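A structural model of the following input is requested.
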Amino acid sequence: MIPSLFPAAGESVIWRVCWHASLTIVLVQLICCLIPAMPGRMRSWLWRLAIIKLIVVLVWSTPVELPVLPPHHAATATIESSHSIVAALVERTPTSSGWKIGISVLWGIGAGNFLLQIVNSYRELVQFRCQCHPIDHPLLANEFADCVRSLRFSRFPQLLVCAGTGSPFVIGIRHPAVVLPQETWQQLSTAERQMALRHELAHLRHGDLVWNLLAALVRSFLFFHPLAWWAERELRTSHEMSADELAIRTQGCDAVDYGKLLLSIVHQSGTAEFPSTMAVGAAGSVGMLTRRLAAMRFMNRVSGRAVYSSAACVALIAAIGIVPWRLVTPFGSQQPPAIPLLSVTNDRDAAQRTTAEIRISRCSGQQDSPLSKPTVEFSGDSEVTLPIDNEHSIQVAVETNRQESPLTHSVRVTFIENPQSETPKRLFAPRVTLFDGSNAIVQDLDANGEGLKVEVAVSAVPSNR
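Model prediction:
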């Protein structure tokens, strides 16, 4: 997956990743702005789905094709021949230039640097945890046990104490723990300690550490995309809002009182001082704290309509926004369009005619989407150029050897890119020799199996036809 971001045909891959990332993040942000009273839990799941979408785009190269387009958009691609089929592939010349290699190197250095930061953050956290020790204060241990039971944990997390001051925070994915700085918990009142403990336990209850790590990994691979950084920040903010909601609900206090307690904790302990990638704290940054306080206006008066609207948005994005897809014509169910007979005249041999039935299909993975099926009548040794779209056309040349028995035809297909430009690019397929009435398959595919397939069936016709 990672080396394929910038291969010879990787421009389309990286464009697809950037396009899907931008569209998903902008859509989620728009939904959050249109529903300001959205519960924090719903908001966090929207951003989690955005992170899942980015992961899917990175590892899922071929979109799922939905055959829902009307049948008249394409022609049938059924092959009917009693003779053997000869296949020829166009061998593309490697097109990786110096600038592509340079971009690949820069991307690898950048992604490796951010991944190394995550590894170093984990190592620092392991060393920090070794310096912590379990709580030995009975009153604080009982308060922590009551908070754990109120949140219905299946596995009892640890309560650790470290030296110094700062905001409480949680660490550990496999072995979760809540860390309280020694000076901080001694300065807080009972209500403030319970609020801080419930907030941190809410992070563990929701599995926020795992999602924060996934967001950091995605951002490391897409470090060049500003919206990837935005999505990670919004995910962390939504996790804090969701933890605030759960802490308020389990503690049974008013949102205003909770906000005052939160400001009191920040005033006494300051903002967080921990590795942000591998831990989650109660205070966070000043900007995040401001947004959390603003969101508390809706926590006690969220309407059922806002809840249902949020749930519908989450379900909609989960249903159609995660897996990449595209609309195609049902394969094998369409009828060939009425394409007139094309004639190519060559004065050298106007009496000897050859008919070539040409089927053109667009390949995508294991699926072929038929495009057209013209029938071309050649006179002698001649060629014809068939347009496909604004960027592609094909040229078919047929030379008939009527001196041999049985009759043979030499067929050559040329794929032309940008035919309207002054210097179109031509890809020549190997020349194929066919017996009369047989057919050949010529393909021009990239590394992902996408491209064009041309099937040519050639047969001689009497001159008096």
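
contacts, neighbours, all on C-alpha from now
Fine.

Tell me the helix or strand right after the strand or helix carrying Val442.
For Val442, the host element (DSSP states H and E) is strand 439-445. On the C-terminal side of strand 439-445, the closest following helix or strand by DSSP H and E is strand 450-461.

Correct me if wrong, but Cys130 is in a helix.
Yes - counting by DSSP: H, G, I helix; E, B strand; the rest coil, Cys130 is found in a helix.

Give me the number of neighbouring residues for it.
9 (other C-alpha atoms under 10 Å).

What segments of the stretch 101-250 of the chain are helices?
138-150, 182-187, 190-206, 208-221, 226-251 (DSSP state H, counting those that start in this stretch).

Take those helices and lay them out in a markdown table including distance to Gly284.
Listed next are these as a markdown table, based on distance: least, C-alpha to C-alpha, whole Å:
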| stretch | distance to Gly284 |
| --- | --- |
| helix 138-150 | 21 |
| helix 182-187 | 15 |
| helix 190-206 | 12 |
| helix 208-221 | 14 |
| helix 226-251 | 9 |
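
for the helix or strand encompassing Val396, packing partners?
In this assignment (DSSP H and E), Val396 forms part of strand 392-401. Applying 3 or more C-alpha pairs under 8 Å, 6 or more residues apart in numbering; DSSP states H and E, we find strand 392-401 packed against strand 382-387, strand 408-417.

this one next, for a side-by-side:
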Amino acid sequence: MEPLALQDLGPWLSSWGEGLWRATWQGALATLAVWALVKALPRLPASVKAGLWWAVALKCVLALGWPRPVPLPLLAAEPARSLPAVSPEPLPRAPVVLPQRVLGRTPEDVTPVRQAPPPAGGGWEVVLGWGALLLFAGWASGVAWQLVGHVRSWRLIRGMRERARPLAHPELEEELEFLATEAGLRRAPKLLVSSEVASPLATGLLSPVVVLPVKAVAGMPVEALRMALAHEVAHLRRGDLWMGWAPAFAETVLFFHPLVRQAAREYALAREEACDAEALRLTGAEPADYGELLIAFGIIRAPGTAAALGASAHLHALHRRLRMLESVDVMSPRPRRWLKGALCLLGVVGLVPFQVVAQDAPPAPAAKAATPAVPATPAPEANPPAARKAPPVPPVPPVPPHVGRVPPMPPVPPMPPHAGRVPPLPPLPPMPMEDDGDSYVLVTDGSVTMSGTTGDLHLARTFKQKGKDLLYVRQGGKGFLIRDTKTLEQIRALMKDPQAMGSAQGELGKKQGELGKKQGELGMKQGELGVKQAQLGMKHAELAQKHALLSMEHSRLESIRDEAERTRLEAEMEKKEEQLEKEESGLAKEQEALSRQQEALGAQQEALGEEQEKLGEEQEKLGRQHEKQMREVHTKVRTVIDGALKQGLGEPLPS
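All right, here's what the predicted structure looks like:
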């Protein structure tokens, strides 16, 4: 009975396994493709990025449940096998002989021969069937666990909404009506207030509402709450409460797939960035003010279902959203129509699930009919008269030993060890860091002084306002903003001496650069002389070849029996040898002159190299002094910062 039950479940398990495998690898392929596109085009609007990641999630869902994927012939086709040729002649008829025991009986009397039933499934089929069943059970358990989490979150959101009370605030209600009209909503959502949420929240599929925290309503100005309402209205205008189900469903059914989970997180974060940009457009607020609002709420969402998922509360998400505010274009936040159309077309094509199949095999060649026998032609004669005796090929005379031998070119004198080499400028010593990772960034309108990471620099620039200096401090894992004028003046005063020493190092660097330029010019001259020496070497090779030809002519003179002719040829060859010797002597003098010039240039290069070394030693000495000075200044700066924080002059940021 067990093999029979597995046999009944076989087709269904096979279909499920194929769909799950198709969703797994096609989802991974789509995730990597969108990731590469987003990395290649970092200036893509956040709304476009959110749409791309949403399409990846929908691709996973369709690939899993699509009944008939589109065949995509990418595999190589199997070569078709041709049938052997069949003779058109009819087969001879042979008499059919029946056994005697069958003769004289009717067909009913003859007992039919029963074919043996096919053997039942082997042991391997049973093992594979049970393995597939266990895999399905594990997958179903994981999906059930994910669904339990979504149901629990949905119940929390529903209970919170039922316990929330309407907010009686005429000014905020008027602002919400105005923002909903500006965003193009048919009706404004209801405004509720609750003590169970830490940040504003939009929820409700059929009757959406916006829930504000009690502490925010009591302690924040109306302008800040207006920006928060604009963000939630942007969620409703984009339809995020409905569209969020696709990534949630993909993450549920493919809970084991790390790339699908990453795609869902990227969609949630890009969705929040798109709503941030839309909120700036609706309110006309400054990015710095909106960034302070994000830090005030800490982008921490209450737990919600797929229809109310927020961005990650991790600090990395805060950094990304704040970094987006640096480059957001409030005047034209929506992408162009052609970009939307191209991405929509690409999405429609990419969403269709496909299945890689083999290409169609080419038709087999037609079998050739048997042709009548052709009389055999007589074999050709084994040794025809024309091929019996071939004239022998005359041997190639050996090349004389001197032909083609080129005398070695005189070597180019080596360049001195310092020629053309510009010692690199010593890098400015890095600002010392404490062991606990504390850092600070002083941002002014014209310069930046920092001891920290690029992430600290991005945060500091986000909160920098025009005409106002800012000091960002990270101490003990917490961030602070210091805008106190007296504290900033003390730090700028401490930085004057290191800046002066840095200027001195810059002047030394300029001198080293000028010396390097001169060394480069000398190197170019040495290269030109090297080219001339190579040309002289080629001429030496030509003369050597002429000498080789004369040697061959000398060997031919022995075969001339006419004494007068031999004497005349010897005289001509002597004249040619004298001429070649004169040319070689002239080339040797030119080569010697070039070598002297090379030596002179090498001496100049060596002198410049020694001067360059002296400047390098001086630069290294200044570098050590600068490093020591910076350590002392860093200690003093830390003392000033500690004093400012003790006085309560630092504005804390969420950790």
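
which residues in structure 2 does the strand holding Val442 of structure 1 align to?
Per TM-score structural alignment, strand 439-445 of structure 1 has no counterpart in structure 2.

Which secondary structure element is home to Pro370 of structure 1?
Using DSSP H and E, Pro370 of structure 1 falls in strand 367-372.

What are the buried residues along that strand?
Buried residues in strand 367-372 of structure 1, defined by neighbour count with 16 or more other C-alpha atoms under 10 Å: 368-372.

likewise stretch 172-180 of structure 1?
172, 176-180.

Read off where stretch 28-42 of structure 1 ends up in structure 2.
Residue span in structure 2 matched to stretch 28-42 of structure 1, by TM-score structural alignment: 34-48.

Now do the matching stretch: everything it contacts.
Residues from elsewhere that reach stretch 34-48 of structure 2 (C-alpha atoms under 8 Å, 6 or more residues apart in numbering): 49, 52-53, 56, 270-271, 273-274, 277, 333-335, 340.

Tell me the secondary structure of the nearest residue to Leu72 of structure 2 once chain neighbours are set aside, please.
Leaving aside its chain neighbours, Leu72 of structure 2 sits nearest to Val356 (4.8 Å; criterion: C-alpha to C-alpha, 6 or more residues apart in numbering). Secondary structure of Val356 of structure 2, reduced to three states by three-state DSSP: strand.

Next up, the contacts around Val356 of structure 2.
71-75.

same for the strand holding Val442 of structure 1, what does it pack against?
Secondary elements touching strand 439-445 of structure 1 (3+ C-alpha pairs under 8 Å, 6+ apart): strand 85-89, strand 450-461.

His175 of structure 1 corresponds to which position in structure 2?
Match for His175 of structure 1 (TM-score structural alignment): Ser207.

ok so, going back, which of the buried residues of stretch 172-180 of structure 1 fall within strands?
Counted as lying in strands by DSSP state E, out of the buried residues of stretch 172-180 of structure 1, are 177-180.

With respect to Ile339 of structure 1, which of the residues you listed is nearest?
Ala177 (71.3 Å; C-alpha to C-alpha).

re the thing from before, looking at the helices and strands packed on strand 392-401 of structure 1, which is nearest to Arg233 of structure 1?
Per C-alpha to C-alpha, nearest to Arg233 of structure 1 of those: strand 408-417, 42.8 Å.

Just to confirm, what residue range of structure 2 does that closest one align onto?
Strand 408-417 of structure 1 maps onto no residues of structure 2, going by TM-score structural alignment.

Tell me the helix or strand right after that strand.
Trace forward from strand 408-417 of structure 1 with DSSP H and E and the next one is strand 425-428.

what do we get in structure 2 for Thr184 of structure 1?
Using TM-score structural alignment, Thr184 of structure 1 lines up with Ala216 in structure 2.

got the contact list for Leu289 of structure 1?
Ala283.

sorry, back to before: can you redo the helices and strands packed on strand 392-401 of structure 1 as JSON lines with mean neighbour count and distance to Arg198 of structure 1?
Converted to JSON lines, these look like this (neighbours: other C-alpha atoms under 10 Å; distance: least, C-alpha to C-alpha, whole Å):
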{"stretch": "strand 382-387", "mean neighbour count": "16", "distance to Arg198 of structure 1": "67"}
{"stretch": "strand 408-417", "mean neighbour count": "21", "distance to Arg198 of structure 1": "63"}
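
Hmm, Glu455 of structure 1 is touching Val442, no?
Yes - Glu455 of structure 1 lies in contact with Val442 (C-alpha atoms under 8 Å); the separation is 6.3 Å.

where do the strands sit along the stretch 551-655 of structure 2?
650-653 (DSSP state E, counting those that start in this stretch).

ok, which stretches of it are helices?
Counting by DSSP H, counting those that start in this stretch, the helices of the stretch 551-655 of structure 2 are 563-646.

After alignment, which residue of structure 1 pairs with Gly142 of structure 2?
Looking across to structure 1 (by TM-score structural alignment), Gly142 of structure 2 lines up with Gly110.

How about Glu581 of structure 2?
Under TM-score structural alignment, Glu581 of structure 2 pairs with no residue in structure 1.

neighbours of Glu581 of structure 2, just the number please.
14.
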